[in-house]
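below is the sequence, then the predicted model.
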Amino acid sequence: MQNLWSDTDAKDAIARHAAKGIGEDLALRVYTTRLLGGEPRLVLHGGGNTSVKTKVADVTGEPVEVLCVKGSGWDMGTIEAPGLPAVRLAPLGGLVGLQALSDEDMVNIQRCNLLDSKSPNPSVETLLHAFLPHKFIDHTHSNAVLALTDQPDGEELARDVFGKRAALVPYIMPGFALAKKASEVSRAHPDVEGLILLKHGIFSMGATAEEAYGRMIDLVSLAEQRLAKATRKIFPGANLPGAIAGAADVAPILRGLLSLPAKSGGREAAQRFIFEFRTSPEIVAYVGGREIGRYSQQGPVTPDHAIRTKNLPLVVPAPEAGKLDAFKAGAKQALDNFIADYHGYFARHNARQLPSKTELDPMPRVVLVPGLGLFGLGKSSKDAKIAADLAETTVEVVADAERLGTYQCIPEPDIFDIEYWSLEQAKLGAEAEKPLARRIVVVTGGGSGIGAATAQAFAREGAELVVIDQDSTRASEIASKVKGFALACDVTNPAEVRAAFDRIAATYGGVDIVVSNAGAAWQGKIGDVDEATLRKSFELNFWAHQSVAQNAVRVMRAQGLGGCLLFNTSKQAVNPGPDFGPYGLPKAATLFLMRQYALDHGADGIRSNAVNADRIRSGLLTDAMIAQRSKARGLSEADYMGGNLLGLEVTADDVAQSFVALAKASKSTGAVITVDGGNIAAALR
């Protein structure tokens, strides 16, 4: 473990914070917290915490002894000073004499002693920091320390590795009881550099930020050095099929199986998950081991992971290429067993709860696929990535633990207590989900004009966006705005389209809504236009729509969750304009393509609808074209663009909102929405 402390950077941090009226203690606390949080072998996704005891002025200007401790919701890798709220230290320190303190009272007294009532809740381990006498305190879930202590003889190993440099604290659930025990151990060993919380993590302490940080690095390095000496062979391989199916084939099947059935609304209303796939030689060795049923079913490497990964991962059969039906049947049986086991796990441990808990959904958050890799699951791509990151960390820790001995984490009752601990569940938040949350939306031609507006409109509704455009730069720009995924793809190339949908399925787990929008407006008098122009227009304005829709349906049917196809057909499909045959003819074919998908795939729960738009200032109707048409009609540009029954200019966002409306219209298929401000000639009859 490398010590990244820099005197220059530390002085810069002090100067930057001083300019904001923030003192040196808190400035250095932020600096070293970020150093720790930037190392994934120490801290992941909101885990760990740090503190400093210092003085700040209260509202009267009087200096007050406070504990600045990491607040809930802040990540150590990106923390700022507000993420370390100040709590009056004296009232917290006085609690050490109590025999017991409920979680509710603990949270209340911590909030009551905040100097700023708008601050986030202090860490659940605030009292542990308060009860220790040291000025700077750091806490991480070091992989190396976990691998060392997640053993049947973890206490003996830790005592041998750390000697008198760190004292050992037995596993106790975080909260008042752990804070009391850590204080007791610290008083018995006043000269130690740190505390090893068995099967949980590590604390380091110091008089300065540099000392506490340096001690963390040194102590973790001792654990790493011990692990480096371990030579036991691990993960002997199981017998697997010779050819393993790819993630693009496996993910949609799993996504369909793992979706929670809706009480009403049909397949499309099911509450689904977003996936994140991970693979590497280390992961493949782990998931393909003969004893995966043992080491993967022990529980989380540190209790903090349980709220993100649940108590255990789901292990499914190895997916043999060409035999996906057999894989689906085996995966369903594995999931049924997992759900039954989870119900049993809840019932066993809820019986001792007063008051009783409400069972969480029984679906796993990590799926292990022998021969292939692992999937993290979440309600968003962010949450799926977090679950996958923690699963990868689990692979690393368990591998190190197995090289040393036998992986063994905290007992099942303790796992349950953490998973169902209200203070931990509060970290996940309880925000109401937006209407299209958990939906994977693909927009072709998404780099500009109507496509870009559509991608942004769906993002505002909570969807996960994939922006496809032939121009990779434009796709990336819009994907960045919607926090989505960009794909450069020529939609007139069937091989590229198939590869794109395979990548989407492997990346997110599947597809729910596709807006087939890419197009271009070729012009020419139909009796004069050359064949090459007409064929080129059909390639983009018809065949590309078929290629996109066909691949979307392929993925949607594998999921078994229904889906929604949305086509941009243009008013040319029903009201051809002069010299626009090369554009209108394929668009008319695409309108009937939409209806054919509605007819043929309604039984699959797949809806198919279209938007018929006109005079939209976008990639199809450029400023030059607007000027040319306005001049030809003797109109101003404004009069031309607003030349409809309502006299209003129609924007790309108006079209985007119609696509969103159709996506939400769960009982509409074969429908066309006209977005043109009123053009009776283009109205459907």
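Perfect, I can see it now.

every contact and neighbour count from this point should use C-alpha atoms.
OK.

how near is residue 477 to residue 423?
39 Å (Cα to Cα, to the nearest Å).

could you list the buried residues of stretch 154-164?
Residues 154, 155, 157, 158, 159, 161, 162 are the ones in stretch 154-164 that count as buried (16 or more other Cα atoms under 10 Å).

can you tell me which of these are in helices?
Taking DSSP state H as the definition of helices, the buried residues of stretch 154-164 contribute 154, 155, 157, 158, 159, 161, 162.

circling back: tell me the one among the buried residues of stretch 154-164 nearest to residue 343.
For the buried residues of stretch 154-164, the residue nearest residue 343 by Cα to Cα is residue 154; the value is 30.7 Å.

helices along the stretch 51-200 of the chain, start to end?
With helices called from DSSP state H, counting those that start in this stretch, the stretch 51-200 of the chain shows them at 89-93, 103-112, 126-131, 143-149, 154-162, 176-188.

next, the buried residues of stretch 589-600.
589, 590, 591, 593, 594, 595, 597, 598.

can I get these in a markdown table including secondary structure and distance to residue 95?
Below are the buried residues of stretch 589-600 laid out as a markdown table (DSSP: H, G, I helix; E, B strand; the rest coil; distance: Cα to Cα, whole Å):
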| residue | secondary structure | distance to residue 95 |
| --- | --- | --- |
| 589 | helix | 76 |
| 590 | helix | 72 |
| 591 | helix | 72 |
| 593 | helix | 71 |
| 594 | helix | 68 |
| 595 | helix | 70 |
| 597 | helix | 68 |
| 598 | helix | 67 |
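
which one among those residues gets closest to residue 323?
residue 597 (27.1 Å).

center of the protein, which residue is that?
residue 382 (1.7 Å; Cα atoms, centre = their mean).

in the strand or helix carrying residue 367, which residues are buried?
Applying DSSP states H and E as the criterion places residue 367 in strand 366-369. For strand 366-369, the neighbour count (16+ other Cα under 10 Å) marks 366, 367, 368, 369 as buried.

want to throw these into JSON lines with distance to residue 432?
Shown next, in JSON lines, are the buried residues of strand 366-369 (distance: Cα to Cα, whole Å):
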{"residue": "366", "distance to residue 432": "23"}
{"residue": "367", "distance to residue 432": "26"}
{"residue": "368", "distance to residue 432": "30"}
{"residue": "369", "distance to residue 432": "32"}
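
and here is the other one:
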Amino acid sequence: MKSIENQLLENRWDDAVAGGMPESELLLYRSNTLGSDKRVTNYGGGNTSAKVMETDPLSGKEVEVLWVKGSGGDIGSMKLDGFSTLYMDKLNALKGLYRGVEFEDEMVGYLPHCTFKLNPRAASIDTPLHAYVPRKHVDHVHADAIIAIAASKNSKELTQEIFGDRIGWLPWKRPGYELGLWLEKFCLENPGADGVVLESHGLFTWADTAKDCYYCTIDVINVATKWLAEKTADVPAFGGAVHESLAREGRRTVAARLMPAIRGFVSGNQHMIGHFNDSASVLEFVNSKDMEALAALGTSCPDHFLRTKIRPLVVGFDPALNNIDAVLEGLPAQVVTYREDYTAYYNRCKHDNSPALRDPNAVVYLIPGVGMITFAKDKGTARISGEFYVNAINVMRGASAVSEYCGLPEQEAFDIEYWLLEEAKLQRMPKPKSLAGRVALVTGGAGGIGSATAERYLSEGACVMLADINPDSLTATEGVLTQQFGEDVVCSVLMDVTDENAVAQALAETSVEFGGIDILVSNAGIASSAPVEETSLDLWNKNMDILSTGYFLVSRETFKIMRVQDMGGSIVFVASKNGLAASPNASAYCTAKASEIHLARCLALEGSEAGIRVNVVNPDAVLRGSKIWEGDWLDQRASTYGTDKEGLEEMYRNRSMLKRSVLPEDIAEACYFFAAEASAKSTGNILNVDAGNVQAFTR
């Protein structure tokens, strides 16, 4: 167990960095510093503000402007353009337009009229909460230690016990204009207070300088953290453990079997991406006596709730029995029951103008002895949803140890989840990219064609698992793509396509990292050149092992997962012109590639009833970036055609009908076509990308 000192937040304010900054940049510095520690606030949660004197562009006079985090931002990663800016005099003038709490949502429509300098950043619903606190600097955060107090049955009394008159308390109120007026009233009546705890929500703190506001926020959280740690030191978390965790390998094995099955159930409206979390805090919770009872109460903080739904689904796995087969058999009924319960919750709580029922599937899945799985429309959202539930776990741990944990009341939870303002925000979301929610495995992923295909898929919103046998090249390629597209969507796994166990493990890793698989690009390859009488049995077998057997093994394991998901899928073989058109001194290579093409035809027949499409892309003479042209193959082909290395690409280009070089990006585009909806009615096809070779015409 961590010592109390190790649980406290570090004060990260650096005068050497902050010195000389204007107020707006100090606000950004304070915000980023607070958001750098997820114990202060979760991703996208909370907001910060400063009231700054600015020059009015019309009058040239000094005016007071509210800088406040705009809608949808994250204080840990935002830049200056993430803040909304609004005239304070206009925000104060809105009070004369307010018609009462039943009309408070209409006040959001007035916020654009308060915009300073035509700032396009939309103001959030929390803007009045910052505007009407009569202090220059305001922080609103969702620290776990604070919400543990806020979500306790006697949160008002606990707040008084911990903070005295320094920090006040306000009862639950949905964020909005009325709560802004409540905060103003509290501040005016309690001028000596440094902040307020909002029941079931979070913390507001304030000060007259950016530094003092930051110091106040960190100190208040640490006071609560220390108090909780002392009170709970000898209290078993969540009533104590009733299950023991499986070993790490066993946990991931169970997750690899569960995630494709769950993914198939939850992807009816759109393809979903999974995330697996087996951290110590998650395992402590899922193994505990009180887990199911606490999970049923739902989350408290609105930010937690919006990301995780009203409650998770507890999967009926028993780690002592390791009853995964029985769990998978019973999973459909569990999912149906959850959907029915969620639909009943919607029907109980809906209003005449409520948005239509949304996806009734769970977001969070808790598995005793194994961990937590979350599913969402993309990997980042799935991961963040899991992080939010970890925040909720921490809150439940503290609240249930010092009091009685209280989830958000059902009607209040519904009114936030189906809030018309939230619905409007959802409707403004950009249209998803063409491969959003798709998971691709690319073998030979570190080579020119493999990495170009991965990049093409990533640019269209897919998640990609790179597989390759070369660890150095794999690491380098993953690094380049991660830098371009982010850590969430790119993973890698070492894999020898001829090793049955390695292939199965790579597909299992893909399931654990992303939830399953939708696209396989079988691209691993070698090339060899020798007259038939000089072709050894080892050379022949090596070609067949990698280019035929390897493609069979990867496809077989992919088929297994795709059938469990029951969502269809696309398999693309990167073969070769040589699979259709023979070349001299390459009998082993040409024969293996022909075998590969015919295997694709066979798989197209078998996969069609499950919606699994199998197609072939046939490149020719892709020299640039290709690993197979870095070794003896280049010398051998140059020798066969009586040229040198420099002249070989020109020879291939001139040999083609179109007189054009074929590049890795050209093959990637063909692989994208077979993965995308544009080819949804194509299977068993061969697409030549060879700049034209009459011998390779398929008909």
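In hand now; what should we look at? A quick note: this is a predicted structure, and the numbers were derived from the prediction, not measured.

pick the most deeply packed of the helices of the stretch 51-200 of structure 1.
helix 143-149 (a mean of 28; mean count of other Cα atoms under 10 Å).

the strand holding residue 367 of structure 1 vs structure 2, mean deviation?
With mean Cα distance after the TM-score superposition for structure 1, strand 366-369 of structure 1 departs from structure 2 by a mean of 1.2 Å once superposed.

which residue range of structure 2 does that strand align onto?
Counting by TM-score structural alignment, strand 366-369 of structure 1 falls onto residues 364-367 of structure 2.

correct me if wrong, but the residue nearest to the centre of structure 1 is in a helix.
Yes. Per DSSP: H, G, I helix; E, B strand; the rest coil, residue 382 of structure 1 lies within a helix segment.

what residue of structure 2 matches up with it?
By TM-score structural alignment, residue 382 of structure 1 lines up with residue 380.

okay, that match and residue 190 of structure 2: tell me how far apart.
Counting by Cα to Cα, the gap from residue 380 of structure 2 to residue 190 of structure 2 is 41 Å.

do the same with residue 296 of structure 2
Taken as Cα to Cα, the span from residue 296 of structure 2 to residue 190 of structure 2 is 37 Å.

buried residues in the longest helix anywhere in structure 1?
In terms of residue count, the longest helix belonging to structure 1 (DSSP H) is helix 324-350. Within helix 324-350 of structure 1, the residues that count as buried by 16+ other Cα under 10 Å are 324, 327-328, 330-332, 334-335, 338-339, 342, 346, 349-350.

so what's the gap between that helix and the chain middle?
Distance of helix 324-350 of structure 1 from the chain centroid (Cα atoms, centre = their mean, to the nearest Å) equals 24 Å.

what does stretch 593-612 of structure 1 give?
Distance, stretch centre to chain centre, for stretch 593-612 of structure 1: 31 Å (Cα atoms, centre = their mean).

contacts for that stretch?
Stretch 593-612 of structure 1 is contacted from outside by 266-268, 546, 553, 556-557, 560-571, 573, 591, 655, 658-659, 662, 666, 668-676, using Cα atoms under 8 Å, 6 or more residues apart in numbering.

and stretch 68-85 of structure 1, by the same measure?
Taking Cα under 8 Å, 6+ apart as the rule, stretch 68-85 of structure 1 contacts 26-27, 30, 33-38, 43, 45-54, 67, 86-87, 114-116, 119-123, 126, 129, 427.

filter those down to the buried ones.
Applying 16+ other Cα under 10 Å to those flags 26-27, 30, 33-38, 43, 45-54, 67, 86-87, 114-115, 119-123, 126, 129 as buried.

distance of residue 34 of structure 1 from residue 138 of structure 1?
Noted for residue 34 of structure 1: a distance of 11 Å to residue 138 of structure 1, by Cα to Cα.

my error: substitute residue 217 of structure 1 in the last question.
Residue 217 of structure 1 is 11 Å from residue 138 of structure 1, by Cα to Cα.

who has more neighbours out of these two?
Comparing residue 217 of structure 1 with residue 138 by other Cα atoms under 10 Å, the one with more neighbours is residue 138, at 26 against 19.

list the contacts for the more buried one?
Shown in contact with residue 138 of structure 1 (Cα under 8 Å, 6+ apart): 33, 48, 49, 50, 51, 203, 204, 205, 212, 213, 216.

what are the ranges of the helices in the stretch 201-350 of structure 2?
Going by DSSP H, counting those that start in this stretch, the stretch 201-350 of structure 2 shows helices at 210-232, 248-266, 280-286, 291-297, 302-308, 324-349.

tell me what the longest one is packed against?
Here helix 324-349 of structure 2 touches helix 248-266, helix 410-417, going by 3 or more Cα pairs under 8 Å, 6 or more residues apart in numbering; DSSP states H and E.

average offset of the last one relative to structure 1?
Looking back up the chat, that one is helix 410-417 of structure 2. Its matched residues in structure 1 lie on average 0.8 Å from helix 410-417 of structure 2 after superposition (mean Cα distance after the TM-score superposition for structure 1).

pull the distance from that helix to the chain's centre.
On Cα atoms, centre = their mean, the centre of helix 410-417 of structure 2 falls 25 Å from the chain's centre.

and residue 583 of structure 2, what's its match in structure 1?
Using TM-score structural alignment, residue 583 of structure 2 sits opposite residue 577 in structure 1.

can you give me the neighbour number for its match?
If we define neighbours as other Cα under 10 Å, then residue 577 of structure 1 has 13 of them.

pull the number of nearby residues for the residue nearest to it when sequence neighbours are not counted.
Once flanking residues are discounted, residue 577 of structure 1 sits nearest to residue 584: 7.8 Å by Cα to Cα, 6 or more residues apart in numbering. Applying other Cα under 10 Å, we find 27 residues neighbouring residue 584 of structure 1.

contacts only, for residue 215 of structure 2.
Applying Cα under 8 Å, 6+ apart, the residues near residue 215 of structure 2 are residue 11.

secondary structure element holding the equivalent of residue 522 of structure 1 over in structure 2?
Mapped onto structure 2 by TM-score structural alignment, residue 522 of structure 1 lines up with residue 528. In this structure, residue 528 of structure 2 is located outside every helix and strand according to DSSP H and E.
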